[in-house]
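Asker: My questions are about this predicted structure, shown below with the sequence.
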Amino acid sequence: MTSNLEDQLLALRQEAEAAVAFADTLERLEELRVNYLGKKGQLGALLRSMVEMSAEERPKIGAIANTVKEALQNSLDQQRAALESAQIQAQLEAETLDVTMPGIYRPQGRIHPLNGIIDQALDIFVGMGYTVAQGSEMETDYYNFEALNTPQDHPARDMQDTFYLPDGNLLRTHTSSVQIRYMEKEEPPFRIVAPGRVYRRDDVDATHSAVFHQIELLAVDEGLTFTDLKGTVKIFLQAMFGDLPIRFRASYFPFTEPSAEVDLQWNGRWLEVMGCGMVDPNVLKSVGYNPEIYSGFAAGFGVERFTMVLHQVDDIRRLYNSDLRFLRQF
């Protein structure tokens, strides 16, 4: 009985080791482990027949069985390590990039010239202590006109005819509406700069567009004067254009008094670049400020005008038609 069981154990070892050596997947290897070493495996079935042996025979067969089990377990571990290593190597080879091959060309994006001028201007104003404020492009008649000292019958409305919506709202004609909303919520002193898209009914040509961009600034505090306005405008224009001659011409805006147009001497001729003025007392009253205590100044300019001058663009429509031949220059 002992000799027969011993022969069976050795034969099982040879059979199992051969099967393990030919296993080519981890799944197949696990099947072999269960078949030979599992609770219901072949080795366990042979060992259960030891109950019929005598007490003297069991230790010898038990030692042989342990040797067979350890040999099979070692074979399984070695084959598993070899298969896992091969699997990792195959994955690495499949995922390896050939760095000698040329990459797929993806052109880099560029900042649009309009956005570039906006960023440049805002950097200057923020450096001067201004806070950026923004608002909705759809406005009410009150915030766009009436609160800015421009009632229904005011002739200045003809110059800022805009697009009206069925619900009575309109597309803002300037970012001054942002200033009104800001003043309603905040108390002086403050300094803000308001960039954004604005709309006016205008015939489109080389220098005009019904949709354009504007940047306006507003400062309100005790004791502000026209001298503060002139100094602020001068510092800003010199930062944008360089140290060039600047002049202020008397003008008219409903929401500022006194008002002025700002000219810059560019390429030997005077070029109008900005409008500005001291905030009209009626505007301060409309937001609840006491004009006897507070004063303020405001200024604004068209981003397209600055862009066309600084980049020598001959037609405003080039800024909107998304022609890559034009945009790649910036």
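Answerer: Done, it's in.
Asker: rest of the way, CA atoms for contacts and neighbours
Answerer: Noted.
Asker: Let me see the ranges of the helices in this structure.
Answerer: Assignment of helices within the chain using DSSP state H yields the ranges 2-22, 26-37, 42-48, 58-95, 113-127, 141-144, 176-185, 226-241, 281-286, 303-310, 324-327.
Asker: Run a quick neighbour tally on residue 7.
Answerer: Residue 7 has 11 neighbours, counted by other CA atoms under 10 Å.
Asker: and of the helices of the chain, who's closest to residue 197?
Answerer: With CA to CA, the closest approach to residue 197 among the helices of the chain belongs to helix 303-310: 9.6 Å.
Asker: Please name every helix or strand in contact with that closest one.
Answerer: helix 113-127, strand 211-221 (3 or more CA pairs under 8 Å, 6 or more residues apart in numbering; DSSP states H and E).
Asker: try this one side by side with the last:
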Amino acid sequence: MRDELNQLKKEALQELEITDQLNVLKEVKVKYLGKKGALTKILRGMGRLSEDERPIIGKLANEIRDELEKAFEDRESKLKDLELQKRWEKEKIDITLPGRHVERGAIHPLKKVLDEVHEIFLGMGYDIAEGPEIETDHFNFEALNIPKDHPAREMQDSLYITDEILLRTHTSPVQARTMQKLVPEKPIRIICSGKVYRKDDDATHSPMFHQIEGLVVDEKITLGDLKGTLLTFARQMFGENVDIRLRPSYFPFTEPSAEVDISCVICEGHGCRVCSKTGWLEILGAGMVHPNVFLKSGYDPDKVTGFAFGMGVERIAMLKYGVDDLRIFFDNDKRMLEQFK
């Protein structure tokens, strides 16, 4: 048995010497020193020894176990140091290398304009209201005094999902939803912004674009209040020298209605190619809320009045930044977007 123990020690040390991975080292240790390992198997045969031999072999077995335990610990420590050294070699940072350039992003010009419009109207005491982009025919048309035979309902103008469901063509449904939700509360001062959808696609139109609309409902609201509000907005957005004018127009949900122009921001109203020598640029539509819209929302048009207005965010951005093709905003061309860093 003495020879078996010495042979086991020799084999264990030899195998230990060539082991270069920690997981393999654990397997080798179990093989020789585990509960079912080679050393345990040899010691089970001690019953065959004489009483004089047992303490001698037992002492030898303990010495070999202690020696092998120490050898395994040393080998494990060495392998851990080697593994750590390899990681350091692999993960080390060469501080002499130049740093990597991180590109600086920027807010998209449409988002910049949207945020700026929000900021202006929030400063005038307006709240921001939101609504769904997939709308019902009722809120998109009926509640806004747009009857079944109105041209705006034609399939070539609107993107229908079913006969009664469509992608909203304007953010006006948010106004109708807000009035029906708050009736008979007043005053109401809201702006509603978001994506809208129409079957348009050219240099000045997109099938998806962004719109901002405003609504005020209270007693004794006049057209003068509307003009003063829009003049304040125009001057904060385009500069203190900007003026506005209202031209008679038609919208089914306002009466009277007007197209609103600003004095040309390029030539300051003197006349140029951009404003077709007129000195004016069309910017938005507005008007006094139609009595029928009040009735459909539950308000009494004999007791309240109000005004509404709507503008395209892309239109504002085109004027503000001198862009002549609306589609540029959606091309994701870095050469254009980098100008807004």
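Answerer: Cool, got the structure. Model, not experiment: these values are computed from the prediction.
Asker: is it possible to export the helices of the first structure to a markdown table including distance to residue 271 of the first structure?
Answerer: As requested, the helices of the first structure are exported to a markdown table (distance: least, CA to CA, whole Å):
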| stretch | distance to residue 271 of the first structure |
| --- | --- |
| helix 2-22 | 89 |
| helix 26-37 | 81 |
| helix 42-48 | 100 |
| helix 58-95 | 61 |
| helix 113-127 | 18 |
| helix 141-144 | 28 |
| helix 176-185 | 23 |
| helix 226-241 | 12 |
| helix 281-286 | 29 |
| helix 303-310 | 9 |
| helix 324-327 | 25 |
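Asker: re the thing from before, so of the helices and strands packed on helix 303-310 of the first structure, which one's packed in deepest?
Answerer: Here the criterion is mean neighbour count by mean count of other CA atoms under 10 Å, and of those the winner is strand 211-221, at a mean of 21.
Asker: Nearest approach to residue 193 of the first structure belongs to which of the helices of the first structure?
Answerer: So among the helices of the first structure, helix 113-127 is nearest, using CA to CA, at 7.2 Å.
Asker: So which other helices or strands are in contact with the closest one?
Answerer: Right, helix 113-127 of the first structure is packed against strand 131-132, strand 190-199, helix 226-241, helix 303-310 by 3+ CA pairs under 8 Å, 6+ apart.
Asker: Give me the residues contacting it.
Answerer: Helix 113-127 of the first structure has contacts (CA atoms under 8 Å, 6 or more residues apart in numbering) with 131-132, 193, 195, 215, 236, 239-240, 303-304, 306-307, 319, 327, 330.
Asker: Tell me the one of those nearest residue 247 of the first structure?
Answerer: Using CA to CA, these come closest to residue 247 of the first structure at residue 236, 13.7 Å.
Asker: sorry, back to before: out of the helices and strands packed on helix 303-310 of the first structure, which comes closest to residue 39 of the first structure?
Answerer: So among these, helix 113-127 is nearest, using CA to CA, at 73.7 Å.
Asker: quick one: what's aligned to residue 321 of the second structure in the first structure?
Answerer: In the first structure, residue 321 of the second structure lines up with residue 311, judged by TM-score structural alignment.
Asker: which two from the contacts of helix 113-127 of the first structure end up farthest apart in space?
Answerer: 131 and 327 (29.9 Å).
Asker: quick one on the thing from earlier: and the contacts of helix 113-127 of the first structure, which are buried?
Answerer: Neighbour-count burial (16 or more other CA atoms under 10 Å) applied to the contacts of helix 113-127 of the first structure gives 131, 193, 195, 215, 236, 303, 304, 306, 307, 319.
Asker: re the thing from before, how about the helices and strands packed on helix 113-127 of the first structure in CSV, adding distance to residue 171 of the first structure?
Answerer: Formatted as CSV, those follow (distance: least, CA to CA, whole Å):
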stretch, distance to residue 171 of the first structure
strand 131-132, 21
strand 190-199, 6
helix 226-241, 28
helix 303-310, 18
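Asker: Nearest to residue 246 of the first structure, out of the helices and strands packed on helix 303-310 of the first structure?
Answerer: It is, among these and with distance given as CA to CA, helix 113-127, at 17.6 Å.
Asker: Just send the buried ones among the contacts of helix 113-127 of the first structure back as a markdown table, with distance to residue 182 of the first structure too.
Answerer: Compiled in a markdown table, those are given as follows (distance: CA to CA, whole Å):
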| residue | distance to residue 182 of the first structure |
| --- | --- |
| 131 | 11 |
| 193 | 11 |
| 195 | 13 |
| 215 | 15 |
| 236 | 22 |
| 303 | 22 |
| 304 | 25 |
| 306 | 26 |
| 307 | 28 |
| 319 | 30 |
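Asker: Tell me the one among those residues nearest to residue 104 of the first structure.
Answerer: residue 319 (29.4 Å).
Asker: quick one: the closest one from residue 328 of the first structure, how far?
Answerer: 12 Å (CA to CA, to the nearest Å).
Asker: one step back: determine which of the helices of the first structure approaches residue 163 of the first structure most closely.
Answerer: helix 141-144 (11.4 Å).
Asker: Which residues are in contact with residue 42 of the second structure?
Answerer: Contacts of residue 42 of the second structure by CA under 8 Å, 6+ apart are 1, 4, 5.
Asker: Could you tell me how far the aligned partner of residue 170 of the second structure in the first structure is located from residue 262 of the first structure?
Answerer: Residue 170 of the second structure maps onto residue 174 in the first structure, with residues paired by TM-score structural alignment. According to CA to CA, residue 174 of the first structure and residue 262 of the first structure sit 18 Å apart.
Asker: Check residue 118 of the first structure too.
Answerer: Look at residue 118 of the first structure and residue 262 of the first structure: by CA to CA, they are 19 Å apart.
Asker: cool, residue 50 of the first structure as well?
Answerer: 110 Å.
Asker: ok, the two, which is more surrounded?
Answerer: The neighbour count for residue 50 of the first structure versus residue 262, taken as other CA under 10 Å, is higher for residue 262 (24 against 18).
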